[in-house]
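**Q** below: sequence and its predicted model.
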Amino acid sequence: MSDSTKQIIRHLHGISTMQEIAEKAGLMPNIRAVQAWQCKRLLTSHQHMYQQKRFKPAVEFFINELYGPNDFSQRDQDIARIIPKMSRFLPESALQSLASALHLNTLSFELDFDLAKELVGTEVNRDTYATAYVNCNNHATRQQQIDYIRTLGTDLADVVKMKGISSLLFISRKPAKVAGVLALHEFLEKGFKSFKNIGNVNDFITPVINKEHQIMQQLINPNLPNPLPDV
């Protein structure tokens, strides 16, 4: 079993465990509220990127597939069920991009979980979010989340350069549906399409990372105004 496959299994186990804890604690509604607000915030903060045709699919992929309040349990079940077989024929770069996506997804859920605990019984807005963000005191993990945006972006950029990957995704759609792993296939397909025509990935990743890092630094500095938009 490759290192990427082991990482995939570890991340799936991690997020499944956190989701079970959140369900038992009654925190899932709060987590979904945090995620929904964050999606609006991200779209507002990166509106200049979203308005560019070249970058719009990538913005939507990150927001909808990795940060959004969607239920990804079916996709994760698909991955857990088929990954032993997938690892035999998928190239390592494809497996690594999936591992990076799941790592970012798991890391984001962990951070959302912490925020949700701080925001119990409170409406999520720019002020309550900023206070909860500081109270969580997990700046190192926040920095890791931002760093992994670059990792995933680079991994996806490598995958789209692979010869024949577009054809492979196209011809495997029907077999994936028959095999009951359509949710997984759609995730991979969206990731591929979002980066297919992006060109130099750093033109997208660097401005996003710089903006997110700037927001983080302003949030943790009590002498600076709240940088979050009113969404």
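**A** Ah, there it is.

**Q** rest of the way, CA atoms for contacts and neighbours
**A** Fine.

**Q** same for the longest helix seen in the chain, what does it pack against?
**A** If you go by DSSP state H, the chain has its longest helix at helix 92-118. Helices and strands touching helix 92-118, by 3 or more Cα pairs under 8 Å, 6 or more residues apart in numbering; DSSP states H and E, are helix 3-24, helix 28-45, helix 126-136, helix 139-160.

**Q** nearest residue to the middle of this structure?
**A** Leu66 (2.5 Å; Cα atoms, centre = their mean).

**Q** separation between that one and His103?
**A** 10 Å (Cα to Cα, to the nearest Å).

**Q** hang on, Gly14 packs against Ser108?
**A** No. The pair Gly14 / Ser108 is not scored as a contact, 11.8 Å apart, by Cα atoms under 8 Å.

**Q** take a look at this one as well, against the first:
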Amino acid sequence: MYRERLVSTSVHSDSARRLQQTLLDYHDFRQHKAAHPLLDHTFLIADWQAERLKSTHKDLYRHPGYHTGLEFLLTDLYAPAGMTRRDDNIDRVFPKMVKWLPDHLLDTFAGLVELNLITQQLDLELVELCHKHGLAPASLSADDYCRLFRRSQRLEHRERQITLVADVGRQLDRYVRNRTLGWLLTISRTPAEMADLSDLHSFLRRGYSAFRKMEDVERLIDRLVAREEKVLDNILKGHPEPFELPGDL
């Protein structure tokens, strides 16, 4: 909807160019995905993987110091359904973002968009592999999932996905420790509603609140990354129980 605005906006830094290109890639992918005949199946795959993540990290997910942050990760950052208006509004305000935001924030935003894009691309690939091999995403077994996973042509993106979770998580944690950001989000609520940006503002506010409530984010990220790297290695090596991890992870 706002692709022309993205293309026509002048950018003058590497960070702004990175965000511009990432938003363009995501915009084009969203159009492709919206018209895809297997669109509904992507939501089933996303649900399957969200439940797998909750199971793998159940100790962290149930921990009162981490639950809110992980719930935000799974329902807002990893939630392709229902986010069309939010994503359109990011495209819409891009000219103002590159004008007013510092490069380090533009880089963080680019990382968030890239993470969402890669995650949805990988989900769509799994759906297409399910269709090709006659498997139903609604009743996918762990063994089926791992076999399809190993057939992926985007395995390097799996590694990139884990790297982005770590990088973006650490950057967001640094920002939310600044109380000025919370104050700005509070006083900008009404202007955001007047500009029809309430969904985008709500997303930012939820993210800020979720990270503010988390304990020792660095330790959380280290454990998430170590576990997901082990899961990835297990799947690729054909481990019989790829999601069962040693107690020290």
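**A** Looks like it arrived, so ask away. In this text, all values refer to a predicted model and were calculated from it rather than measured experimentally.

**Q** so which of the helices and strands packed on helix 92-118 of the first structure comes closest to Pro227 of the first structure?
**A** helix 126-136 (8.7 Å; Cα to Cα).

**Q** what angle separates that closest one from helix 28-45?
**A** Interaxial angle, helix 126-136 of the first structure versus helix 28-45 (axes from the mean of the first three to the mean of the last three Cα atoms, to 10 degrees): 110 degrees.

**Q** returning to that earlier point: mean per-residue distance, the longest helix of the first structure versus the second structure.
**A** If you overlay the two and look at helix 92-118 of the first structure, the average distance to its match in the second structure is 1.5 Å (mean Cα distance after the TM-score superposition for the first structure).

**Q** which one of the helices and strands packed on helix 92-118 of the first structure lies closest to Pro222 of the first structure?
**A** helix 126-136 (9.3 Å).

**Q** report all helices and strands that that closest one contacts.
**A** Partner elements for helix 126-136 of the first structure (3+ Cα pairs under 8 Å, 6+ apart): helix 92-118, helix 202-219.

**Q** hang on, Arg54 of the first structure packs against Ile198?
**A** Yes. Judged on Cα under 8 Å, Arg54 of the first structure makes contact with Ile198 at a distance of 5.6 Å.

**Q** stretch 34-50 of the second structure aligns to what range in the first structure?
**A** Mapping stretch 34-50 of the second structure onto the first structure (TM-score structural alignment) gives residues 23-39.

**Q** and that stretch, which residues are buried?
**A** Using 16 or more other Cα atoms under 10 Å as the test for burial, stretch 23-39 of the first structure gives 27-28, 30-39.

**Q** distance of the counterpart of Glu123 of the first structure in the second structure relative to Leu44 of the second structure?
**A** Taking TM-score structural alignment, the alignment pairs Glu123 of the first structure with Ala136 from the second structure. Counting by Cα to Cα, the separation of Ala136 of the second structure from Leu44 of the second structure is 9 Å.

**Q** need the contact partners of stretch 198-205 of the first structure.
**A** For stretch 198-205 of the first structure, the surrounding residues in contact (Cα atoms under 8 Å, 6 or more residues apart in numbering) are 49, 54-55, 149-150, 153-154, 157, 195.

**Q** re earlier: from what I see, the match of Glu123 of the first structure and Cys130 are in contact.
**A** Yes. The pair Ala136 of the second structure / Cys130 is scored as a contact, 6.4 Å apart, by Cα under 8 Å.

**Q** ok, these two, which is more surrounded?
**A** Ranked by neighbour count (other Cα atoms under 10 Å), Ala136 of the second structure and Cys130 place Cys130 first, with 19 against 15.

**Q** correct me, but the more buried one touches Phe149?
**A** No. Contact criterion Cα under 8 Å: Cys130 of the second structure and Phe149 do not qualify, at 10.2 Å.

**Q** what residues sit buried inside stretch 38-47 of the first structure?
**A** For stretch 38-47 of the first structure, burial by neighbour count (16+ other Cα under 10 Å) applies to 38-39, 41-45.

**Q** what sits up against it?
**A** Residues contacting stretch 38-47 of the first structure (Cα under 8 Å, 6+ apart): 50, 59, 63-64, 67-68, 208, 211, 228-231.

**Q** top of the residues you listed by neighbour count?
**A** Result: Val59 is most packed of the contacts of stretch 38-47 of the first structure (other Cα under 10 Å), 24 neighbours.

**Q** so what does it match up with in the second structure?
**A** Aligned partner of Val59 of the first structure by TM-score structural alignment: Leu70.

**Q** for that match, give me its contacts.
**A** Tyr61.

**Q** so how far is Gln49 of the second structure from it?
**A** 14 Å.

**Q** ok, His157 of the second structure next?
**A** Counting by Cα to Cα, the gap from His157 of the second structure to Gln49 of the second structure is 16 Å.

**Q** for Arg212 of the second structure, which non-adjacent residue is spatially closest?
**A** Spatial nearest neighbour of Arg212 of the second structure, chain neighbours left out: Val176 (6.1 Å); criterion: Cα to Cα, 6 or more residues apart in numbering.

**Q** that neighbour matches what in the first structure?
**A** By TM-score structural alignment, Val176 of the second structure lines up with Val160 in the first structure.

**Q** which ones are touching that match?
**A** Contacts of Val160 of the first structure (Cα under 8 Å, 6+ apart): 166, 192, 195-196.

**Q** re earlier: ok, and which of the helices and strands packed on helix 126-136 of the first structure has the densest surroundings?
**A** helix 92-118 (a mean of 21; mean count of other Cα atoms under 10 Å).

**Q** tell me the angle that one makes with helix 3-24.
**A** 20 degrees.

**Q** tell me the angle of helix 92-118 of the first structure relative to helix 139-160?
**A** Going by the same axes, to 10 degrees, helix 92-118 of the first structure makes 150 degrees with helix 139-160.
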